[in-house]
Structures are given as C-alpha cells and as structure tokens.
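Visitor: when you get a sec, could you give me coordinates for this:
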Amino acid sequence: MNDVQQRIDDLVKNNRVVLFMKGTAQFPMCGFSGRAIQILKACGASDLKTFNVLEDEGVRQGIKEYANWPTIPQLYIKGEFVGGSDIMMEMYEAGELQALLGAE
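Guide: Below is the predicted model:
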C-alpha cells in the first residue's frame, strides 16, 4: 500500500463517518457533494468527517482506486464503502442510511 492509500485507509478506519467530497461541508464545490452533505445532515450525522479532495490531488485520484469507484463524493461508514450521492439518496429514501448511521 502506497502512502496515499495508507492515508486514505487511516481516515476511513479512524473515523466512524467519512465523506470524501469536492469542497467542504460549509461550501461544497459540486452539486453531488452538496447533495451528499444535505442527506447526511438530514440523517443527523453528527460525527461526520469530511475530506476535500480538491486540496489533495493524490487523494483525489487515490480514493477512486481505494474503493474501485470512479466518482466523488464517496461515503464510508464504520470503515465500509457505502457509495456515492445517488446511492446515498436511494438509501436515505428507503430509511437504510438513517439505520446505518444509527439516527433512527
């Protein structure tokens, strides 16, 4: 595992909820990242850690390889890859994301 992959792995495993996104929770830099934040807020995710991939090109590319998932944002809960914005919305609408986050 290279240095970038190790950094990503540490973030994923040492934080209960991690969202790799474009921008920040306060200022998302793409619509999909903004939607992901709104979904997580609606679920009451209080222990959310975000990582702005626009500030680190290595992580921006490395996260795509880490989960073998081509797009950003990417959500991880308890060390497991959940998915991107569309999957998060589907899970939210079905009540699955709230259950996974323990918000219900």
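
Visitor: could you use CA atoms for every contact and neighbour count after this?
Guide: OK.

Visitor: what ranges does this protein have for its helices?
Guide: Assigned by DSSP state H, the chain shows helices spanning 3-14, 31-42, 57-66, 85-94, 96-101.

Visitor: reformat those as CSV; add distance to A25 and mean neighbour count.
Guide: Conversion of those to CSV gives the following (distance: least, Cα to Cα, whole Å; neighbours: other Cα atoms under 10 Å):
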stretch, distance to A25, mean neighbour count
helix 3-14, 17, 16
helix 31-42, 6, 18
helix 57-66, 17, 17
helix 85-94, 14, 16
helix 96-101, 17, 17
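
Visitor: which of those sits closest to P73?
Guide: helix 31-42 (5.5 Å; Cα to Cα).

Visitor: one more to put side by side:
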Amino acid sequence: MSERDVQAEIHKIVTENPVVLFMKGTPTFPQCGFSAAAIQLLKNCGATVAAVNVLADQDIRQGVKDYANWPTIPQLYVNGEFVGGSDIMKELYANGELQKMIDGTAE
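Guide: This is a model prediction of the structure:
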C-alpha cells in the first residue's frame, strides 16, 4: 500500500486555487457554525471559493492542521497563503482587509 502524501495534496490545492476554505461540510451545507460563518463572509466578499470538506477525508482533516500549524477548522488560504480561521476572518472582514485580499485574487 503506497503512502499518501497528504501535505503535497494540500499544497497543490492551496496553490492551484486563489481562494481555498478547508471547512466542515460544504458551502451549501456547512456542518459547524464556524464553517458557516466563514463561507458567509467569503460570499459577502464575492469570492469564488474552492471548498474542501474535511469531514469527507480524515487524512486531509488532520493534514491541514499540520500544514498550517493551526489546530482548528475552518482554515482560509488566499493566493497560497494561510490567512486564518473564522475569528481572524471576522476581524479582517470588519476592517475591510478580507475584501482587499479577495479583490487581489481577481484575474
């Protein structure tokens, strides 16, 4: 059985998509309040989000915590950079920084 390189998979996801949210559930059916809040903030900013449901893949769920050295889900990445979780996203949204980040992903 070949060893799965979860870190490489995560790196590929965050570098190939301008806005990535690792979340519990999906954008249309979030499975926790923090993920629901995070996806709503991104929708408010008009972001096109590549959402990854960590509940569907235990390796990714743990791997993304290791990847960012961040213990909680959701996790937002913009242009390949780790931004933070829902609390950080709320602060960035409130001061206009999240919108600037999202606007910076436009082609």
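
Visitor: let me see the TM-score of these two.
Guide: Once superposed, chain against chain, the TM-score is 0.95 (TM-score structural alignment, normalised by the length of the first structure); 101 aligned residues with a Cα RMSD of 1.0 Å.

Visitor: can you tell me how far I39 of the first structure is from L100 of the first structure?
Guide: Distance, I39 of the first structure to L100 of the first structure, using Cα to Cα, to the nearest Å: 13 Å.

Visitor: now do R35 of the first structure
Guide: Where L100 of the first structure is concerned, R35 of the first structure sits at a distance of 18 Å (Cα to Cα).

Visitor: quick one: contacts for Q75 of the second structure?
Guide: L21, F22, M23, F82, V83, G84, G85, S86 (Cα atoms under 8 Å, 6 or more residues apart in numbering).

Visitor: could I get the helices of the first structure as CSV with distance to L75 of the first structure?
Guide: CSV is the format used below for the helices of the first structure (distance: least, Cα to Cα, whole Å):
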stretch, distance to L75 of the first structure
helix 3-14, 9
helix 31-42, 8
helix 57-66, 11
helix 85-94, 8
helix 96-101, 11
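
Visitor: check contacts around the alignment partner in the first structure of M23 of the second structure.
Guide: Mapped onto the first structure by TM-score structural alignment, M23 of the second structure lines up with M21. Going by Cα under 8 Å, 6+ apart, M21 of the first structure touches P28, S33, T50, F51, N52, V53, I72, P73, Q74.

Visitor: need those in a markdown table (columns: distance to N14 of the first structure).
Guide: Output for the contacts of M21 of the first structure, formatted as a markdown table (distance: Cα to Cα, whole Å):
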| residue | distance to N14 of the first structure |
| --- | --- |
| P28 | 23 |
| S33 | 22 |
| T50 | 13 |
| F51 | 13 |
| N52 | 17 |
| V53 | 18 |
| I72 | 20 |
| P73 | 19 |
| Q74 | 16 |
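
Visitor: farthest-apart pair in these, please.
Guide: P28 and Q74 (13.6 Å).

Visitor: how close does the counterpart of G79 of the first structure in the second structure sit to N17 of the second structure?
Guide: Matched to the second structure by TM-score structural alignment, G79 of the first structure sits across from G80. Counting by Cα to Cα, the separation of G80 of the second structure from N17 of the second structure is 8 Å.
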